[in-house]
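J.: Pasting a predicted model and its sequence here:
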Amino acid sequence: MRKSEFIAIAAAGVIAGCSFYGYEQTQPRVSETRVEERKQNRLSDSQVAGKSVGGAPDFSAIKDTKQKKQAFFDYLRPGIALENQRIVKERVRLEQLKERFDNQTIESSDQSYAIKLGKLYKVEVPANGITDEWLDLMLHRVDVIPESLVLVQGANESAWGTSRFATQANNYFGQWCYSKGCGLVPLQRGEGMSHEVAKFSSVQQSIHGYFMNVNRNRAYEELREIRYQRHLAGQSLTDTEAAIALSNGLLKYSERGEAYVNDLQSMIRHNVQFWESPLANQ
């Protein structure tokens, strides 16, 4: 990843707020210029009065398509920024670990951090300590996900925040769970299947769950390899091109496979104004 992107992501996380699960109470700051830009597109009081279980706007009440998209993206953006900010910090520490490992200067505190981070990303540190193989696996898993990719997946999976799973379970990414009562039972669940759609206490937990799923699940190894190669090549991991490239590693996210990925890529291109305009992230 480019150094400028690390700085931008860290700054975005600071703007979004410092509380990991509390951004719903601490809304993101909006510049005066951005406020002026949106004067003609603001939601009426009646449009935002209806709230879902997580305090989200009633997206189904917003009839103007552009307003609905802007409201949906603005609702998810702070949480995405917080996740990427966390990952940037983890990545920096991980790269420091690799440098110390290469120089044979690993300390006990490094080992302790490696064990903690390995547990989070489900890559256990070997009994004999940090190894090249462990570092390689972790460097594949601990990295950012382009905001635009997360946003369009959220829009696709939650029908722009209007699905039953979004409004009743704070689940914006179609994430499953497998213990009875852990979530909502899909109305069209296939015979013999026992999964439920996971219920989250906040939109932030849903976003966190999505990030950890993509960064840990074996199904998305291809996405992580694409990202890793881009990182090695010094290519962007946050722009539209990166989002489209990484989406190719999501074939297993949906039973629709290639058609699903094509839909995501079309959405990324069609909504580019929401993340490539100069004021998109202010």
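T.: Cool, got the structure.

J.: alpha carbons only for contacts and neighbour counts from here, please
T.: Fine.

J.: List the residues that contact Y75.
T.: By CA atoms under 8 Å, 6 or more residues apart in numbering, the contact set of Y75 is A56.

J.: mind listing what's buried in the helix or strand harbouring it?
T.: According to DSSP states H and E, Y75 maps onto helix 65-102. Neighbour-count burial for helix 65-102, counted by 16 or more other CA atoms under 10 Å, picks out 67-69, 71-88, 90-91, 93-94, 97-98, 101.

J.: another one to put next to it:
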Amino acid sequence: MAPSSLNEFVLMPSFYTAALVGSMVLLASQVQGFLDRTQVTPASFSVEEPPADHMAAPARAHLDVAKADDFEMILERSGFDLNNIRGGSDLVPAVYLASLPGDLGSLDQIKRKKQLFFSAVLPLVLRANEKVARERVRLIRFQDRVLDGAQRRPVEREWLLELADRYGLDAEGAEIDSVLFATLLPKVDEIPVSLALAQAAVESGWGASRFARNGNALFGQRAWTEKAGIVPKERASGEKHVVRKYDSLLGSVASYVHNLNSHPSYRDFRLRRAALRTAGRALDGNVLAGGLLSYAEIGQAYVDTLRLVITKNRLSDFDGAVLERSLVTVSG
């Protein structure tokens, strides 16, 4: 655990230029040749703006972690040990990087690069999942009260309608009944940590892509106005999409979670997840990757690559990881 003298990590975005990511299979196998391929962008994202309640980096995010060496020092001082986290003996220190270290994508030591990448992204995924999990618990409790015949309070109805609107449901004037809850509940749920880590690695080339370095974009999400993102170099003539940029890595992660939970293209992903819940099974990144055929133009090959990344890097070890409640911080 972090020494008691550590009170706050203060981290600030920093922006860089990087090589494009290499072939999917070589990337999954951690071969250095991955820096040569053109980057993958999702086929179906159509969100113009991040969700209204998207997360920002911690308010006191002031220290620019420009180099991998600096990040390693922070991890050491905070007691951040991926091996102990894998084994379930450690909670995950709440270290929130606003941007990846600028030299992360160019590191030659593959094991070191992977360790630092997962250490940067893991707390952000857990934080975004925690927010969704709290909303899910509140939704289930409200559902139980309604089905038990309890009176609907106006504040509860207002909250439910706002939640439904945020997840793409037109619930204005709708009855608050079992149908509404059955439609909304499959959308308000967590993303398996293993799957989120694998997608972040593939889509960002382990932090090497210019979208990750210049725009904190870990998941290649699209927008449709040029001011909202970065133009892909391989964009065909006449196409208008850009890869959305974010003020912080946490903004990218929160937007990714919201998109998988709300975009029509990922309905199969949500149905698979709901089936696991109904069966009383834990969320499984390998299983749920099968619901992401629409995420990239290469379809099944993309799903296969995600599963390979999960397996080779034992990312399922992190599916039960738990975030520390207090913000890990350091002063200087």
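T.: Okay, I see it. Source: prediction; values computed, not measured.

J.: The helix holding Y75 of the first structure maps to which residues in the second structure?
T.: Aligned using TM-score structural alignment, helix 65-102 of the first structure spans residues 110-147 in the second structure.

J.: For the residue with the largest distance to the centre of the first structure, which three-state class applies?
T.: Computed with CA atoms, centre = their mean, the residue of the first structure farthest from its C-alpha average is Q104, at 34.5 Å. Taking DSSP: H, G, I helix; E, B strand; the rest coil as the rule, one finds Q104 of the first structure in the coil state.

J.: Okay, it and Q204 of the first structure: tell me how far apart.
T.: Q104 of the first structure is 39 Å from Q204 of the first structure, where distance means CA to CA, to the nearest Å.

J.: cool, Y172 of the first structure as well?
T.: 10 Å.

J.: ditto for F59 of the first structure
T.: 18 Å.

J.: same deal with D74 of the first structure?
T.: 13 Å.

J.: go on, G249 of the first structure?
T.: Using CA to CA, G249 of the first structure is found at 24 Å from Q204 of the first structure.

J.: got it, and D263 of the first structure?
T.: Using CA to CA, one gets 25 Å for the distance from D263 of the first structure to Q204 of the first structure.

J.: With neighbour numbers in mind, choose between those two.
T.: Taking other CA atoms under 10 Å, D263 of the first structure and Q204 do not tie; Q204 has more neighbours (24 against 15).

J.: which residue lines up with that one in the second structure?
T.: In the second structure, the residue matched to Q204 of the first structure (TM-score structural alignment) is L250.

J.: Return the residues in contact with V197 of the first structure.
T.: Shown in contact with V197 of the first structure (CA under 8 Å, 6+ apart): F165, N171, G174, Q175, W176, C177, C182, G183, L184, V185, P186.

J.: Can you flag which of these belong to strands?
T.: Cross-referencing the contacts of V197 of the first structure against strands under DSSP state E gives W176, C177, G183, L184.

J.: Could you dump the residues you listed into CSV with distance to R269 of the first structure and neighbour count added?
T.: Converted to CSV, these look like this (distance: CA to CA, whole Å; neighbours: other CA atoms under 10 Å):
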residue, distance to R269 of the first structure, neighbour count
W176, 28, 17
C177, 31, 15
G183, 33, 21
L184, 32, 19
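
J.: Remind me which helix or strand L223 of the first structure belongs to.
T.: helix 221-232.

J.: Can you check which part of the first structure stretch 176-186 of the second structure sits on?
T.: Using TM-score structural alignment, stretch 176-186 of the second structure pairs with 130-140 in the first structure.

J.: got it, and stretch 206-221 of the second structure?
T.: Per the alignment by TM-score structural alignment, stretch 206-221 of the second structure matches residues 160-175 in the first structure.

J.: starting at the chain centroid, how far to the matching stretch?
T.: 15 Å (CA atoms, centre = their mean, to the nearest Å).

J.: So which residues of the stretch 1-150 of the second structure form helices?
T.: Per DSSP state H, counting those that start in this stretch, the stretch 1-150 of the second structure carries helices over the ranges 24-28, 68-78, 82-86, 110-147.
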